[in-house]
Each structure stands twice: as structure tokens, then as C-alpha cells.
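>>> Build me a structure from this.
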Amino acid sequence: MRRRLTIFGVALVAVAASFVVYAQQASAAVGLHVSGRNIVEANGQQFIMRGVNHPHVWYTGQTRAFADVKALGANTVRVVLGSGKRWGPSSDVANVISLCKANKLICVLEVHDTTGYGEEGAAATLDEAVNYWISQKANLVGQESYISINIGNEPIGNNNPQQWTAATVAAIQKMRSNGFQHLLMVDAPNWGQDWQNVMRDNAQTVLDADTQKNTVLSIHMYAVYSNGQTIIDYLDRFQNAGWPLVIGEFGWQFQSGEVDHETLLAQADARGLGYIGWSWSGNTDPILDMATSFDPNQLTTWGQRIFNGAHGIKATAKEASIYGGVTSPSPSRSSVSPSPSRSASTSPSPSRSASSSPSQGGGKTCTAAYSIVGQWPGGFQGQVLVTAGSSAIAGWTVKWTYANGQTVNTGWSANFSSSGANVTATNVDYNGTVGAGQSTTFGFLGSSSGTNSVPALTCTAR
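Next up is the predicted model:
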């Protein structure tokens, strides 16, 4: 939550050391989990968070918010809870999860009491936040496909942010030793903004601390990220290292010097990063409200931009496959192909059919499965799931031939080339390394006319 939007007059520190690629292999894929730098569901389907924060602990009666944000296209809601140290304690966790499931939303549950620890005297420690999760364990176990646990919101302020690493490692390990198998989310220090790069520089240490390799890092972007290049440089570090990241909170540029939300949205879309905007309604600073007085018919400028703007929620959100995977017609990944309007004549028609074919290269194997996740008159969105065989692979090439005149217009998470009906896709730098039996995905927007059959694929590994 942005109770403070301070512009820090500190230049970002350049990193001298190179980063080690973090190729996570979830050891217990019981639900939402990390695969490489992506969040995927238990079935291997990539899930990209597109949603908003809901300040539930302060407005427990505003339960219609879950249905309202879903109706506007969100696939995720980050729910503010209290441990009892400052707010709450939130004793309605089971009901919150039920509301998320009833409205086909993935729930990110977070303890807000940790905000600004070390600088905010009333804040809880991450260890205290973990104790709250342990007290709620009966409501959380069995919900791993529907929720992620964000251990503590913005857990360290600007005083001694270096303590974040040890505190976060200890919190993750305590969650695991108490039997939690959920996707864990951890926020950066510096009130979530990481302007001293503590999370960035210690990301590998934190990720390695998770015995289940099922932790995603979360950056909160406000005034520190007023410059588009700052956003790009920060995201580049994580992408080049192969680390999983979501933008767990951000605002918009409502005045000079505030976050460059347009660059943020475009970059998140192009990179396949999840984002969760702050916040639906009820802020002490109402400029950050997306809806006035929790009314979805009174969207503010910020609300219009995040839900209906370019690279916004309606254009890019895809419902979790655990709920059926209803998708918006075309996530916008570049300016090459504009998003078709969402109307009755262009409603998506998802297809889950797939074709796969293993092939060998140097003794290593992979399979590729093609699916049509949404289509409309004249176009469609496709996705390919690449799975390594019994040995880890260091790169992959997938080829197919269209039978009905389809073409690939633009894509993401792969390098594409076409020659007539023949299409070749190769890995990019961050998703070529795939562990034995693990998967990665890439996607694209294509054109079609009439029949849009699923082609046969070949996959070659190295």
C-alpha cells in the first residue's frame, strides 16, 4: 500500500557481478508453482497474473469487489489481510478464498502488518507474519491451485534494508518446515521498491533457500520508477538471470515524477510478467483508487487505464486453466498486430487440442504440444508447451507446417521464422535450459481464415 510515495534521490547502483541463471524445478507441483522464470499451474499451463489489490482488511464488508474486478477482466486479486499486530487479525481467510474461487480468480493473500519494518515502529516482523500463516494453515492446505501466499507486504523499510535477505530466507524456510507447499511470494525491501537493489543482488540466495524451488520475487513500483529506462533496466536484470518476478504493486503517473505506468504495462506484457495494480478503492489518497467508492461504474482515470488501456487487463488477461481458462481475444505483445475489439462477433473460442512429437538431438529429447487458447474471426492466439525428456536440455527448436494458410504475426518467449507454411521457433536466452521432465512455454498471435487446424510438431533438443 502506498501510504507514502517518497521520491528517493538515490541513483540505482550498477551491478558488477554477473548473475547465475536460476532454472527452478518445482519439487512438489501440487498447484501453482515456478518453472524457470514463469508461474505455471499444476498442469504446466503458464499463468500470468493480471489483477488488482483489494484492501480487504480495512473494508471487510466490500466483498462484491471480487465479482466486480472479475467482471472487468482480472484473473488475480491480491487481498490485504492483517495478522493482528497492526490490523485484524483476519479470521475470514476461508471466506476470502471461497470468494476468489466463486469468481474464478487466483488469490494472492498477503499480511500487511510487516510494511516498513525497521522504519515503521509498529510493523510486524516476517517471522510474526509466518506465525499468522501457521495459525491459518487449516484454511490454506489443499488450496495450492487457487492461492499464492505473499508472506509479508513490503517487509523492510529504508533503515538497514540488508536485513531483508536473512529475514526472508528464514521466513521461507519456516513456511516449508511447517508443511506449506504453496507458491510463495516475497516482497522487496525499501518499502517494496528495492531502490538499493538488495533483492536484486541477493535474489539467488533467497530462491535457493526454498527447498521446493517455488518462490516468486515481487517488486513494487512507485516513485523510484518514474523513468522508463529505470524500469527496463531493473526488469532486464531479472529476465537475464532467469529469476521469477511479478510486479506486485504499482500506481500510475498522476503527476510529474511518479511511476511511468505506460512503460511498466508495456514491458510486463512483452516479457510475460504478472502485474497487480494498487488498488481497487478505499485509499487514503484517493488518486490511487481505480473505482470511486468501490463502484465499478465509476472508474477513475487510473481504473480506465489499467483495465481498458493498451497492455491493460482486458487486453492481456487469461483466466487460470483450473477455472476453464477463458481468455481475452489477444494479449498484445507488440505493435505488430493490434488487439481485436472484444464484442459478440469476436468472442474467443478456446481449443485445448494439442499435438506433440518427440525428437532427438545429441541423445537429448523434448516434446512440444500446440494449443489454440483463443480465436476470433481472422485471428487466434496459440501456445506451445515444450517439455524436456529424461535429461535436462540446453536449448530447443520446434517446427510445424500449417495446412490451412495460417500465419504467425508476432510472438513472445521464442524466436520465430517462417517460410511459406513452415514455422520454426527456437528458445530465447532465458528459457532454453529446461530440467528433466520440466516444461516451458511460448506463445504467439496468428492470422487464419476459415479452418484453423492444429498442426503436427517436431521438437529437437540440444
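>>> Please make it C-alpha for all contacts and neighbour counts, starting now.
OK.
>>> Thought Ser447 was touching Gly379, still the case?
Yes. Under the criterion of C-alpha atoms under 8 Å, Gly379 makes contact with Ser447 at 4.2 Å.
>>> Could you also give me the structure for this second sequence? I'd like to compare it with the first:
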Amino acid sequence: MRQRLTIASAAVLALIAALLVHVLPAHADTGFRVSEGRLVDAAGNDFVVRGVSHPHSWYTQETDSFADIKSLGANTVRVVLSSGDRWEENGPSDVANVVSLCKANRLICMLEVHDTTGYGEESEAATLDQAVDYWLRTQSVLEGEEDHVLVNIGNEPYGNDAAANQNWADDTSEAVQRLRSAGFDHTLVVDAPNWGQDWAHTMREGAQGVFDSDPHANTVFSIHMYGVYEQESVVVDYLEHFTDSGLPLLVGEFGFDHSDGNPDEDAIMHHTERLGLGYIGWSWSGNSEGVDYLDMVEDFDVDSLTPWGERIFHGPDGIAETSVEAPVYGGGEPTDPPTPDPTDEPTEPPAASDCEAVYSVVGQWDGGFQAEVTVTALTDLTGWDTTWTHTGGASVSSAWNASVTQDGPLVRAANVAYNGALAEGESTSFGFTGNRTGTVTVPDVQCAAVS
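From the prediction side, this is the model:
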């Protein structure tokens, strides 16, 4: 047992405690904060970001976009701003109007400076220090908005230049400390280097030091997932590194396709939902020629959703299905999903000698559906293989946690490297999205051991 404190030492501790009452940062009483690796509001309510980026800096006239984004279920909008170092500066009055639009539409504003994109590789890019200068010029309109605004210091602040990336941790820590010293009490969001994708794991390895440098312990890390994240295993490994380390993370940008590869958007959305992490898709509308396939709506028209827009808003683990309005606006737990049709109820096929598999329809929408299969070992397995036959014109379009092939209505799904070995009684699950022309029924799934 610990020895009792002496009267003198107790008095010293009491004096320190009294002093701390006067120096606790404002975020202790108001605004978002990080608690045990999670983003929470002032009352301690968990908040999971679900939103999209809006290119406000280049389309300042498109103010209806805030209401349109909200109408599709988002709880957050990441707003592109310029510090004036590369594009025309969004001044304090413009930023104040953006914040008012967010609040009027019950959205959390994540404000970001875009001029830093690709510093060290992009000659016109601004430094993080210049981004901080901008935030200090804008501070007067952000004070008191800590419960509505997250400050994303600088977008993708380094390209792939190895020498510049070595400075990411020091430069990011310095930016955080400058903002804190100036009185910023907001939750700060910091982007990874390597054009946001952190393929060299600079942020992953340096995140703890950056977090520890924040005197408010209120910094969230942002990974951008494009072509580096083509494989589900890579997505899972990166996300779980942060959750296992107790460090706050969100996917600050991602798409369904990109010039550098084909990101696995299904895995990104599924595993962020599984882990309770936020995500923000890129982007609402107005992308330049060559990357205009990343527009979610055509010409800022909410009634003209693109395939990417349909996927992120209405698909499995999408915004409409998973977003919960911020507690500051009165949001709470998501509403109970509608009672599934009888055809959606899982059925258990007869047990095989080695393993059994249970197929469940998780959700259906016009022309598509999502399903999950749970495999349970009836003896020790080193690998497994499942087969079934779809009806209703159903076919698999993308899958996670299994290697899936199909020949007409016949589907085969086998384990991947990390979930093949199962002890007797142990289970694992895989899922997929699919296309359909009719009603999806639950097929019998055959399961067998493979060596």
C-alpha cells in the first residue's frame, strides 16, 4: 500500500490543484475533445464523423451545398479554404459565413487549408507555418465555436519527398503548439504526408510524439486513402494500428477510384464503421477534368447523384445508414432500422462435417444488396471454402475478408491468409455487396475444410 501523504505534501498538492483550476484550457468545459482515443463532445458523447469535402474556396457561390449535403444524411462537412498562399484567401468574414451555414444546417464544420498540399514536391505549396499564420488571422471568428468546428491545419502537407517528410513530426508539433499558445482550444486535425496516404508510415510512427506535444491532448490524425489502399488487409492494418495504440484517427479523404490505383472503398467504409472511426469522402462536386469521376453530384445538383455519390450516401456502411447528428444539435442514437422482410432472416443450412456457414442479408436497395456469411469450425481447420447458388438475378460486386469467384449464379468464397485457421467452435465472417434484379433470397451455403 502507498504510505499516507504527510500534511506538508498534501498542502503542496492542494496548492497545485488550486492553480490548475485557473489554467485548465477552455476545451475542458466546451467543445470537442479526445478521450481514450475517441472524439467526444463536451458532455463526453461519442461523435463519429460521417461527411464529405466541399470545395468552397473555388466555388464560394455554391452555398446551397451545405443544406444539400445535410439533406443526404451527413453530420459533417469538410470545407476547403485557402490561406492566400496559392489561391485567393478566404478571409474572416467568409469563414464566419461558412461556420454560420454549418450551424444553420446542423453540420459540424471541419475547416482545412488546402494550400499546403504536396509541400516539398509541389513548388507552389505553402508550409504548415504559413497555414498557422492563416488560422491566426482567422482566429477571431472561430473563438467560441469549439463545439461546432474542427480545425484541419493543412491538407496533405507533404508530397513524397523523403527529406521533407522527415520534418513532418517536428513541423506538425510546432504547428499544434503555435495554435495552442495563441489560444486555439479547438480539436485540431493533422494530415499525413505522402500526399496524405502515409505509405512510408511517417505519421504512423510519429503520431504518438505529435499527440504528446499537444498540451490539450486534443489532436486527431487524418489518413487519406486512395491507390495505396487497394487491399483490404492494408486498410485494416493501418486503421487497427491506431485503434490498438489508443490514438484518434479518421479517414479524412477517400474515393472509389483514383489515378494512382483503385482504393477499396467497401473495406474503408466497412472497417471504419466496425471500429467506430470517422470518414469523409472526396468530394461533393466541381473536381477538375481528369478527376471529375470523384464528383458525388453533377454540377452541384443534389438531384443528380453520380455512382460514387450513390455509393457513399446510400450504399452499405454509407452516410445515410451510419451517420448520427452531432449531440450539440440534439442528435442521439441512430434510429432502429426497419424490421427486415422474412427473406432477410438468416437460415442455417445443415451442418457439414468440417464446418458450417450461415448466410444473412444485411440490407437491400434498388438494384443492390449487402450480405454476410459466418463460418464456424466444427473441427480444427487450416482453411475453409464455401459455395452457394444465388437466385433473383443476384451477383457479387465486391467482397471483404474472403476470396470470391463466381460462375453465373454459382458463387465460391474461400478464406484469405488471415482468417483460414480456426479452432473447433471458432467463427469468422466475410461480407459482400452485390447486384440484383429481383428479391434476394437466402441460399444454402456449403462449407468444407481445405488444407
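>>> sorry, back to before: between Gly379 and Ser447 of structure 1, who's got more neighbours?
Comparing Gly379 of structure 1 with Ser447 by other C-alpha atoms under 10 Å, the one with more neighbours is Gly379, at 26 against 19.
>>> The more buried one matches what in structure 2?
Residue correspondence to structure 2 (TM-score structural alignment): Gly379 of structure 1 is left unmatched.
>>> what do you get for Ser177 of structure 1?
In structure 2, Ser177 of structure 1 lands on Ser181 (TM-score structural alignment).
>>> go on, Asn227 of structure 1?
Checking with TM-score structural alignment, Asn227 of structure 1 has Gln231 as its match.
>>> Likewise for Thr301 of structure 1?
The alignment partner of Thr301 of structure 1 in structure 2, by TM-score structural alignment, is Pro307.
>>> picking that back up, Ser35 of structure 2 versus the residue nearest to the match of Asn227 of structure 1 when sequence neighbours are not counted, what's the distance?
Closest residue to Gln231 of structure 2 apart from its sequence neighbours, by C-alpha to C-alpha, 6 or more residues apart in numbering: Asp264 at 6.3 Å. Distance from Asp264 of structure 2 to Ser35 of structure 2, counting by C-alpha to C-alpha, to the nearest Å: 29 Å.
>>> ditto for Asp303 of structure 2
39 Å.
>>> Of those two, give the one with the bigger neighbour count.
Shown here are Asp303 of structure 2 and Ser35; by other C-alpha under 10 Å, Ser35 has more neighbours (16 against 9).
>>> which SS state does the residue nearest in space to the middle of structure 2 fall under?
For structure 2, the residue nearest the mean C-alpha position is Tyr279 (2.2 Å; C-alpha atoms, centre = their mean). Of the three states, Tyr279 of structure 2 takes strand according to DSSP: H, G, I helix; E, B strand; the rest coil.
>>> Provide the aligned range in structure 1 for stretch 386-396 of structure 2.
Alignment note (TM-score structural alignment): stretch 386-396 of structure 2 is unmatched in structure 1.
>>> So Met296 of structure 2 is in contact with Asp303, correct?
No. Applying C-alpha under 8 Å as the test, Met296 of structure 2 and Asp303 come out as separate, 10.7 Å apart.
>>> which residue in structure 2 lines up with Asn139 of structure 1?
With TM-score structural alignment as the criterion, Asn139 of structure 1 matches Val141.
>>> Contact partners for its match?
Neighbour list for Val141 of structure 2: Pro92, Ser93, Val95, Ala96 [criterion: C-alpha atoms under 8 Å, 6 or more residues apart in numbering].
>>> Doesn't it belong to a strand?
No. Under the criterion used here (three-state DSSP), Val141 of structure 2 is helix, not part of a strand.
>>> After the helix or strand hosting Thr365 of structure 1, heading C-terminal, what element do we hit next?
Assigned by DSSP states H and E, Thr365 of structure 1 falls within strand 364-376. From strand 364-376 of structure 1 onward toward the C-terminus, using DSSP H and E, the following helix or strand is strand 379-388.
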